[in-house]
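A.B. asks: Sharing a model prediction with you, sequence too.
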Amino acid sequence: MPSSLSTVLRPLSRAVTYTRWLHLLIASVAGVLTGFLHSGTFFRGGCLTWLWMGALPAPLLVLAALIPVVRRVEGLQAQLLLTPGPHGLEARTASGIATTPSGSWSDRGRTAVWLLLRLEVGVALSALTVQLPMLAGAFVKAAAGRPTHPTCLPAIEAPHWWYGLLAPLPLVLLPAVAVGAGALTTGAARLLLGPSAAERLAGLEARTERMLEHNRLAQELHDAIGHALTVTVVQAGAARAAGSPEFTERALAAIEDTGRQALADLERALRLLREDAPRPADRPALTDTERLLESARAAGSDLRAELSGPLESLPGPVSREGYRMLQEALTNVLRHAGPVPVSVRIAADADALELEIRNPLPVPSPEPGSGDRGRGLRGIRERAALLGGEARTGPDGGEWRVRARLPLRQLR
């Protein structure tokens, strides 16, 4: 089939052509229903019947548009018939048609215009759907030599065989009009039933929140799983090198405890991905610091810790993010320096929480774009910045130092 002919006929093979056609035919039902409320001449008026169908329901539709839920009903119907296909959240957003009730007078006004437009286009298409096949039939009769008087159309008083050549034209014109009317209606639906400025802003904020939550989740997984794998690798290597059954037993116990914690973190992350968000209290906080320190000690680090201040009364976000920052700092020590002496200081007062982790050099300074080595330290700085604080990482007098300060007054 030539490409040009294929392009012309392709719309006729698409289901959306016929669902849009149906959507417009349904609009004319309002005219029929209001016709029953009119005098009996409504159904005996010939061509005037179609004019009544396009005029009588108009006031009722304007009043209906004032009801907020009408916009939701029209949006759902338009999505189903004008843009058929998958209707998940992303597909509904991509359709450009809102399915929320009217939230303002602007929404009601646009809904009223939509209802009137759909009525007029629907009635016009319904009239053509009825009249054009009748015209084709009239041409066939005229070609057979019989005078015809089709409704709402000029009479054919002088039949002739050449009317047979015109018979296919109405049948070709009808689907072309239906395709055009469907495309017009779909564009109008996106314009008149599309999200308002407030709804677009709310949708943008919701998508931004989801992206931020996914980024936070990725950082949590990096910190938690990275720490667990680092401890496991260091413990396994140390146990093999030590050749001591007693040391091996302690290493296996530490690996088991770290693995359990990693599995708990993974399950928490999976619940969040399933939109079954865990309660904030389910996430580890600085009150669980001892477990984290013991894990580092079990990996061979000579760790000295100084904890001061009311850690249990810290605001939840500060306590949870502080735990992750400490976890990532200890992971970096084990990954890049091995089981070396580590000094940890955690101090909380009424104004701020301070974290400081020191260990002897060398710890390779992560270069930009160096992959995981830079991602963890960057995550520490990002966590601090989100809470209005700051974090510094790098060499300091022969030691590698991670220092963070998180303000508390603004979060209480």
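C.D. replies: The structure has been received and is ready for your questions.

A.B. asks: rest of the way, CA atoms for contacts and neighbours
C.D. replies: Fine.

A.B. asks: elements contacting the longest helix anywhere in the chain?
C.D. replies: Counting by DSSP state H, the longest helix found in the chain is helix 197-242. Judged by 3 or more CA pairs under 8 Å, 6 or more residues apart in numbering; DSSP states H and E, helix 197-242 is in contact with helix 245-273, helix 289-298, helix 316-336, helix 372-386.

A.B. asks: what's the most buried one of those helices?
C.D. replies: Greatest average neighbour count among these goes to helix 316-336 (a mean of 22), per mean count of other CA atoms under 10 Å.

A.B. asks: who's in contact with the closest residue to Phe247 other than its chain neighbours?
C.D. replies: Nearest non-adjacent residue to Phe247, counting by CA to CA, 6 or more residues apart in numbering: Ala239, 6.3 Å away. By CA atoms under 8 Å, 6 or more residues apart in numbering, the contact set of Ala239 is Phe247, Thr248, Ala251.

A.B. asks: put this beside the first:
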Amino acid sequence: MVRLLRPFGRVVTYTRWLHLFMAVVWPAMWMYIDDSWVFSSAVLLALAGLVPAMRVVEGMQARLLLTGHRPDGESMDIVVAPSSTWGDRGRTVLWLEARLVIGCCVSMLTVQLPVLALDLVAVARGGQQDDGGIVRLPGHHWWYAWVSPLPLFLLAAVVVGAGGLITRLARRLLGPSPAERLAALEERTEQLLERNRIARELHDSIGHALTVAVVQAGAARAAGDPDFTDRALAAIEETGRAALEDLERVLGVLREAERPVSARPTLADADRLLESARASGAKVDAEVTGPLETLPGPVTREGYRILQEALTNVLRHAGAVPVRVRVHAADGALTLSVRNPLPGGETAQGRGSGLRGIRERAALLGGRARTGPDPAGDWQVHVELPVG
């Protein structure tokens, strides 16, 4: 019983009922102009369905009254957009005609079934039946009073069933076309890729800054040298300021989707990373060759982040060890290599999120990345990115 009564506790049941009543409001005005008002309304609705903007109007009504979603919501069940193809126009015409037919039936039954219930009671008491009733009741029988609630139960079933039917039709006829579904999927994919990119940006930038700060602070405390402490604090300040700039830029993109992305660091700024690693105690042997300033924007920006993550991993996992950095741009490719000894001959699996981010960055640019121990026992990050 509770399950049967549950739909009548939902607002959407009554908004769907209202939506079906609205389907015959302005077509019914033709009753006063032309006797064939149903035919005239069907023809006019077919012509109106060919207007691209009609899909917007019907979609807004259907979203608000049939599904309970706001007209400007993100639900893709029902599209609020002009018809872009003749297929969309044809489906809009079918929707308008179906809405008219179902709306006429529900509107008529909404009026006639309560009238029938009253007639059953009146006839059972010896009264006269209303002339406008859809069913003629023979005779005056006492048991008519007992069946008088049945038309009301039937009306309730009609309201719930017709509401569900018109909603399914709306999702089918006013829903997105295959082209629109593909466009929405592509947009969603772009959003996910952008979120992943932002996550990598934050991981690499903030992770590098925190790693440098921790290493510098630990070294300064262990050294007990005021001059070394001053240099360590200066390195922490510089790295922290750069991280704050990156954080503000990323947060600005998240807050304002249309805001242009400010300049991101490139491999031309690689010296900043190398000096930061040296200030943290690592003995960096760097060799940067080739025209880095002519590299395409995506390549040089992602190359900077890859180098940053590789140096961060050295400081975080190996500490103050010798690091060999080679960056070479030539022959249509950018080659980046970072190699360092593993402390105490340890081995690593290379399953961290930072290394995964390096491989993802390389893959998105059509390149490849190798991370892990080499035959000599050192840890290496070797990345090749196409420049063309």
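C.D. replies: Now that the structure is in, tell me what you want to look at. As the structure is a computational prediction, the values presented were derived from the model and not from experiment.

A.B. asks: re earlier: nearest to Ala15 of the first structure, of the contacts of Ala239 of the first structure?
C.D. replies: Taking CA to CA as the measure, Ala15 of the first structure sits nearest to Ala251 out of those, at 64.4 Å.

A.B. asks: What is the aligned counterpart of that closest one in the second structure?
C.D. replies: In the second structure, Ala251 of the first structure lines up with Ala232, judged by TM-score structural alignment.

A.B. asks: In space, what's closest to its match - neighbours in sequence excluded?
C.D. replies: What sits nearest to Ala232 of the second structure in space, not counting adjacent residues and going by CA to CA, 6+ apart, is Gln216, at 5.3 Å.

A.B. asks: Next, the contact list for the one you found, please.
C.D. replies: For Gln216 of the second structure, the contact set (CA under 8 Å, 6+ apart) comprises Ala232, Leu233, Ala235, Ile236, Ala279, Ser280.

A.B. asks: Can you find the partner of the residue nearest to Phe247 of the first structure in the second structure?
C.D. replies: So Ala239 of the first structure corresponds to Ala220, using TM-score structural alignment.

A.B. asks: Please apply the same query to Thr17 of the first structure.
C.D. replies: Match for Thr17 of the first structure (TM-score structural alignment): Thr13.

A.B. asks: ok, now Arg118 of the first structure?
C.D. replies: Using TM-score structural alignment, Arg118 of the first structure lines up with Arg99 in the second structure.

A.B. asks: Surely that match and Phe21 touch.
C.D. replies: No - using CA atoms under 8 Å, Arg99 of the second structure is not in contact with Phe21; the gap is 9.7 Å.

A.B. asks: what about Val159 of the second structure, neighbour count?
C.D. replies: By other CA atoms under 10 Å, 24 other residues sit near Val159 of the second structure.

A.B. asks: Tell me which helix or strand it sits in.
C.D. replies: Taking DSSP states H and E as the criterion, the element that holds Val159 of the second structure is helix 150-173.

A.B. asks: sorry, back to before: how near is the match of Ala251 of the first structure to Gly281 of the second structure?
C.D. replies: 10 Å (CA to CA, to the nearest Å).

A.B. asks: how big is the offset of the longest helix of the first structure relative to the second structure?
C.D. replies: For helix 197-242 of the first structure, the mean deviation from the second structure after alignment is 1.1 Å (mean CA distance after the TM-score superposition for the first structure).

A.B. asks: Tell me how far stretch 343-353 of the first structure lies from the chain's centre.
C.D. replies: 39 Å (CA atoms, centre = their mean, to the nearest Å).

A.B. asks: Likewise for stretch 302-319 of the first structure?
C.D. replies: Taking mean C-alpha positions (CA atoms, centre = their mean), stretch 302-319 of the first structure and its chain are 37 Å apart.

A.B. asks: In the second structure, what range does it match?
C.D. replies: Here stretch 302-319 of the first structure aligns to the second structure at residues 283-300, judged by TM-score structural alignment.

A.B. asks: Which of the helices or strands spans Leu117 of the first structure?
C.D. replies: Assessed by DSSP H and E, Leu117 of the first structure sits inside helix 105-143.

A.B. asks: my bad, Val383 of the second structure
C.D. replies: Per DSSP H and E, Val383 of the second structure falls inside strand 378-386.

A.B. asks: Report the buried residues of that strand.
C.D. replies: Asp378, Trp379, Gln380, Val381, His382, Val383, Glu384, Leu385, Pro386 (16 or more other CA atoms under 10 Å).

A.B. asks: equivalent range in the first structure for it?
C.D. replies: Counting by TM-score structural alignment, strand 378-386 of the second structure sits on residues 399-407 of the first structure.

A.B. asks: ok, and what's touching the matching stretch?
C.D. replies: 318, 329, 351-363, 384, 387-395.

A.B. asks: Please compute how far that stretch lies from its chain's middle.
C.D. replies: 37 Å.

A.B. asks: With the second structure overlaid, report how far it is off on average.
C.D. replies: Looks like 2.1 Å for stretch 399-407 of the first structure (mean CA distance after the TM-score superposition for the first structure).

A.B. asks: What of stretch 177-188 of the first structure?
C.D. replies: Stretch 177-188 of the first structure sits 0.6 Å off on average (mean CA distance after the TM-score superposition for the first structure).

A.B. asks: Let's check: the centremost residue of the second structure is which one?
C.D. replies: Arg188 (5.1 Å; CA atoms, centre = their mean).

A.B. asks: Show me what that one lines up with in the first structure.
C.D. replies: Arg188 of the second structure maps onto Arg207 in the first structure, by TM-score structural alignment.

A.B. asks: and the gap between Leu221 of the first structure and Leu33 of the first structure?
C.D. replies: Separation of Leu221 of the first structure from Leu33 of the first structure (CA to CA): 60 Å.

A.B. asks: which of those two has more neighbours?
C.D. replies: Neighbours of Leu221 of the first structure and Leu33, each counted by other CA under 10 Å, are more numerous for Leu221; the result is 17 against 13.

A.B. asks: mind listing what the aligned residue in the second structure for the more buried one touches?
C.D. replies: Aligned by TM-score structural alignment, Leu221 of the first structure pairs with Leu202 of the second structure. With contacts defined as CA under 8 Å, 6+ apart, Leu202 of the second structure is in contact with Asp246, Leu247, Val250.

A.B. asks: What is the nearest of those residues to Met60 of the second structure?
C.D. replies: Nearest to Met60 of the second structure among the contacts of Leu202 of the second structure is Val250, at 34.7 Å by CA to CA.

A.B. asks: Report the contact partners of the counterpart of that closest one in the first structure.
C.D. replies: Matched by TM-score structural alignment, Val250 of the second structure corresponds to Ala269 in the first structure. Ala269 of the first structure sits next to Leu217, Leu221 when contact means CA under 8 Å, 6+ apart.

A.B. asks: I'm done for today, thanks for sticking with me.
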